[in-house]
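> build the 3D model from these lines:
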Amino acid sequence: MEVPAALSAREQKLVLFILALSSFMASLDSTIVNISLPTIAESFHIPMSEVSWVAMSYLLVLSGLLLVFGKLGDMHGFKKIFIAGFAVFTIGSLLCGLSGSIDALIGSRFVQGIGAAALEAIGPAMIAIYLPKEIRGKALGILATVISVGIAAGPIIGGLLTQYVSWHWIFFINVPIGICAVLLGMKCIPQDRHPVKTGAFDYPGAVVFFFALATLLWPIDEGLSLGWTSPAIIGSFCVSAILWVLFVFRETRCNDPLCDFDLFKNKNFLAASLAAAAMMLAFAGVQYLLPFFFEGVMGYQVYVAGLLLAVPSFALMVLGPISGSLSDKIGSRVLATGAAVFAAVAFFLISLFTEQTGILFIAGTLLCVGIALGVFFPPNMNQILGQSKKDEEGLGSSIMTTMKNVGETVGIALMGTIALFTVVTNKNFNPNTPVAQIPMEIIVEGFAVAFIAAAVIAVIAAVLSAVAEDNPR
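Have a look, this model is predicted:
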């Protein structure tokens, strides 16, 4: 994608504003849903493993289509994809709010995920295209701040709506925001002057990638319910492995691949991308489990749990722009590595939570999580985007976002499985037992093991960040 003339300062601000609005909408939706999952599970009388698909269905489609929309953005221009994504996301939100069954809700979340994939795939790439390199880190920091505002507002708004109105309204709230965003995007985003990258679209590669991911996530989430040695679980893992091999084989031999694997030959790009995936895996798993812990173990009301889950975002608001600007000046490697180590410490402290833990200690620990994430993600994104090839910014951006979202999706499935596995093996509970029927001390034990696993994964993210050298393009 080429823009022949640099945008004016005003045009740059307009583009950044609409991108910030999309980031706010996506981040608001993720956290506003998580805080309501225990209530949704109770409403439909379903176990934790089943309600997790309200989050995972969205993330599965999001992760599976990011490469698709990144490639389409490079081929046909960013504006059309971006505006269409907003429209589909808004329609999906309306359908979610109208859902009267768990199956309808999960299906509507698939629709939401399609729209979100279009938004997230090319958002960072539009920064790389329209904004000069000298302020790219600062712009990414601003986006991190906006995302943190959405993350902070999500649990608070979601908790209040769920507590005093209905969980359906956590989705209806997206509709007016989405309508405004579509109108603003049509007016504010510049027309694609030279869309651009020619070639055929790799539809077979897109299909194989989606089902490779789906057949990996399903057995991770359902292994306890069906049995890890059941034919369905083993078969799904085998199918997933075969599909991943086919995907790599296809992409390395296709004339116009969906994913350019040459990028992964760059050690810095690969290490930074894996670090982002690892950090999102750890954080998403913790975020998924904490509402169940706060409401099931601590006995907090939904809005109180929402306030606690908003704590990390306040640190993100402050530190996102600062960290992004620092990465422009001193590089990203030291910042990202140190932040990942700090995150590991914070996740370990969360593993010490019990039903007697004071609320001030809980809030302080969650603040440390926010500090770690606020310092980590802007320089990490700067590391990754700096390695993208010219005219493939959409692809580089979508690969980066895909890695993070795959990490997030796997994190929800994996951490939930770890927590339930501890419960099942220690006390021989049925994995399909509703959370409300599991004794409190057993839940605490399972959550602690999962949170320690998150700390270990954050250490891996630190090692990967240390490997990735600074080499901005």
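
> contacts, neighbours, all on C-alpha from now
OK.

> quick check: residue 391 touching residue 129?
No: look at residue 391 against residue 129 with CA atoms under 8 Å: they stay out of range, at 9.1 Å.

> and the gap between residue 279 and residue 372?
10 Å (CA to CA, to the nearest Å).

> shared neighbours of these two, anything?
residue 340 (CA atoms under 8 Å, 6 or more residues apart in numbering).

> doesn't residue 212 make contact with residue 241?
Yes: using CA under 8 Å, residue 241 is in contact with residue 212, at 7.3 Å.

> so which residue is dead centre in the protein?
residue 405 (4.3 Å; CA atoms, centre = their mean).

> against residue 159, how distant is that one?
Counting by CA to CA, the gap from residue 405 to residue 159 is 24 Å.

> cool, residue 50 as well?
21 Å.

> which one of these two is surrounded by more residues?
Set residue 50 next to residue 159 and count neighbours by other CA atoms under 10 Å: residue 159 wins out with 28 against 16.

> secondary structure element for the nearest residue to the more buried one once chain neighbours are set aside?
Using CA to CA, 6 or more residues apart in numbering and skipping the chain neighbours, the partner closest in space to residue 159 is residue 303 (4.0 Å). Per DSSP states H and E: residue 303 is located in helix 302-330.

> next, the structure of the following sequence, for comparison with the previous one:
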Amino acid sequence: MNSRALDSGRPAVNGPAVKAVICLGAFLSNLSAGMFNIALVDISADLGIPVASAQWVVSIYLLVISVLLPVMGRLGDIRGRRRVHNAGLFAFALGALGCALAGNAAMLLFFRVIQGIGASMYQATNMALIVSVFPQEQRGRALGLMSTFVAAGSMAGPALGGFLLQWFSWESSFWLLAAVAAAVAVLAQRWIPRDTEAAGGRLDLGAALWFAACLSTLMVAIDLGGRTSFASLPVLLLLGASAATAAAYAVKLRHARRGGGAAASAGGLLFAGRDVVLGIVITVVTYMAAFAAQLALPAVLRLAGAEPAWVGLIMIGYPLALVVTAPLGGSLADRKGPLGILAAGLTLMSVTLLALGLAAPALGTAAIALPVVLLGCAMGMITSPNTSIVMGMAPKEQLGMVSSVLALFRNIGMMFGTAAGGLVIGGESAGRGGSYAAVFLVCAACVGLACLWLLQTFRGSGRKRLREQAH
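Alright, predicted model coming up:
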């Protein structure tokens, strides 16, 4: 496709090139999140640190991204989304290069923080760039493609990291990330058009610090609870501290809604209409369910005697199904409206999770491939329509903030799903199969309730109103 104007009144833009560089950035950030799980033992041996300490190579990256997403989203609204997005790619490349050259654990974690800062900058602005650059009839397809790259990066991380570790070293993963990110950053500078509007205003760093304290204590509690016990005193204290800071943060947001800073923008979202809240809830519960399945099912298959290669072949059905259905779901949402395809995806996911909770232990290793594929199809039907609804309701001057909040709650859903999957693995290893059924049935109930909430919310609104809101 030749360069052309994507919308009247806008300069000519190379649509496929813009989508490619934005999607590659989304792919890299999620690829980097999962590449090093398999290398923690090697990192601990090479740097002379315990494996539990090496785990922070993964944890600190996710924590930095989650903490900074709202700040970077607001910064994109103030300073320009293109500028923040592209600077994030360069920072990510610099962080990866520093990690590859790090000679000790402190330097490795320092540059991992730099890498997380960069990833937060372009994660917080990529959806907003798509919404601002592409016209309404192309938006759902573009968002669906980006969702595909997000999922593909998450799933490809462990496999690619394992390959590089086996044939080269764990440092080679950082070298690869640095080289690709630097190339994508140069292309982004060339192809992504300059912003046509900026909101101005200021950052509320006080609110950002409250939010950082809330999320940091929550993530540490979940990480510690997964490795020890959620009923232990340290975990309970951390959860209490997180709840207390969350309450204080909510009070601050209410008082800041009349201001113009990050807290006001976040507050406008968190206290907005139930349509936006519903979209955020759908994001959390679906990513939680999908990641719980992706972590738990391989363990169940291995305990049933399946070979590792066969397990990997079965689990690859999830990203392959999502790659096919996400663009189709986005295109269908563009033509028919997002409500129908979103409700169908939620229903399919709930039914599949219910079947997994009740029947998966009795299924053969080949038969379990079907629910894995169905989960991928359901996720592909959910992500783009849900994103279109929420982003379509946001004012143009707050697109970056909304984009960052959606990315934040996607990460929170992944975090909860990882913790839930860990509970399944621990229960199965100890011979307590009840944890498996409980986790999947709870996930099925959460997704099913979200679907009922969706239908109830939009029952009297009609497809025309929904389509207008989504665009």
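
> work out the TM-score between the chains.
Scored against TM-score structural alignment, normalised by the length of structure 2, the superposed chains reach a TM-score of 0.83; 450 aligned residues with a CA RMSD of 3.4 Å.

> hang on, the earlier thing: can you pick out the residue with more neighbours from residue 241 and residue 212 of structure 1?
Neighbours were counted for residue 241 of structure 1 and for residue 212 using other CA under 10 Å; residue 212 has more, 23 against 16.

> so the residue nearest to residue 159 of structure 1 is in contact with residue 164, correct?
No: using CA under 8 Å, residue 303 of structure 1 is not in contact with residue 164; the gap is 9.2 Å.

> who has more neighbours, the two?
When neighbours are counted by other CA under 10 Å, residue 303 of structure 1 and residue 164 differ, and residue 303 comes out ahead with 22 against 11.

> all strands of structure 1, in order?
Using DSSP state E, no strands are found in structure 1.

> for it, longest helix please?
helix 393-427 (DSSP state H).

> now do the buried residues in it.
For helix 393-427 of structure 1, a neighbour-count test (16 or more other CA atoms under 10 Å) marks 393-424 as buried.

> mind listing what's buried along stretch 336-354 of structure 1?
For stretch 336-354 of structure 1, using 16+ other CA under 10 Å, the buried residues are 336-354.

> ok, back up a step: name the residues of the helix holding residue 303 of structure 1 that are buried.
The neighbour-count check on helix 302-330 of structure 1 (16+ other CA under 10 Å) flags 302-328 as buried.

> stretch 376-392 of structure 2 now?
376-392.

> mean deviation, it versus structure 1?
Here stretch 376-392 of structure 2, set against structure 1 after superposition, deviates by a mean of 0.7 Å using mean CA distance after the TM-score superposition for structure 1.

> residues in structure 1 matched by that stretch, start to end?
Using TM-score structural alignment, the residues of structure 1 aligned to stretch 376-392 of structure 2 are 370-386.

> now do the helices in the stretch 251-400 of structure 2.
262-270, 274-303, 308-315, 317-336, 338-359, 369-392, 399-429 (DSSP state H, counting those that start in this stretch).

> no wait, the stretch 101-250 of structure 2
Using DSSP H, counting those that start in this stretch, the helices of the stretch 101-250 of structure 2 run over residues 105-123, 126-133, 136-167, 170-191, 205-227, 233-256.

> and these: which comes nearest residue 93 of structure 2?
Residue 93 of structure 2 lies closest, by CA to CA, to one member of the helices of the stretch 101-250 of structure 2: helix 170-191, at 4.2 Å.

> next, the mean deviation of that closest one compared to structure 1.
Looks like 1.9 Å for helix 170-191 of structure 2 (mean CA distance after the TM-score superposition for structure 1).

> any idea how far that helix is from the chain center?
20 Å (CA atoms, centre = their mean, to the nearest Å).

> how near is residue 367 of structure 2 to residue 319 of structure 2?
Taking CA to CA, one finds residue 367 of structure 2 at 18 Å from residue 319 of structure 2.

> structure 2: which residue goes with residue 77 of structure 1?
By TM-score structural alignment, residue 77 of structure 1 lines up with residue 80.

> what's the neighbour count on that match?
For residue 80 of structure 2, the count of nearby residues is 22 (other CA under 10 Å).

> in this structure it contacts residue 200, no?
No: counting by CA under 8 Å, residue 80 of structure 2 sits too far from residue 200 to count as a contact (9.2 Å).

> structure 2: matching residues for stretch 209-216 of structure 1?
Following TM-score structural alignment, the aligned partner range for stretch 209-216 of structure 1 in structure 2 is 211-218.

> the matching stretch against structure 1, how far on average?
Averaged out, stretch 211-218 of structure 2 is 1.0 Å away (mean CA distance after the TM-score superposition for structure 1).
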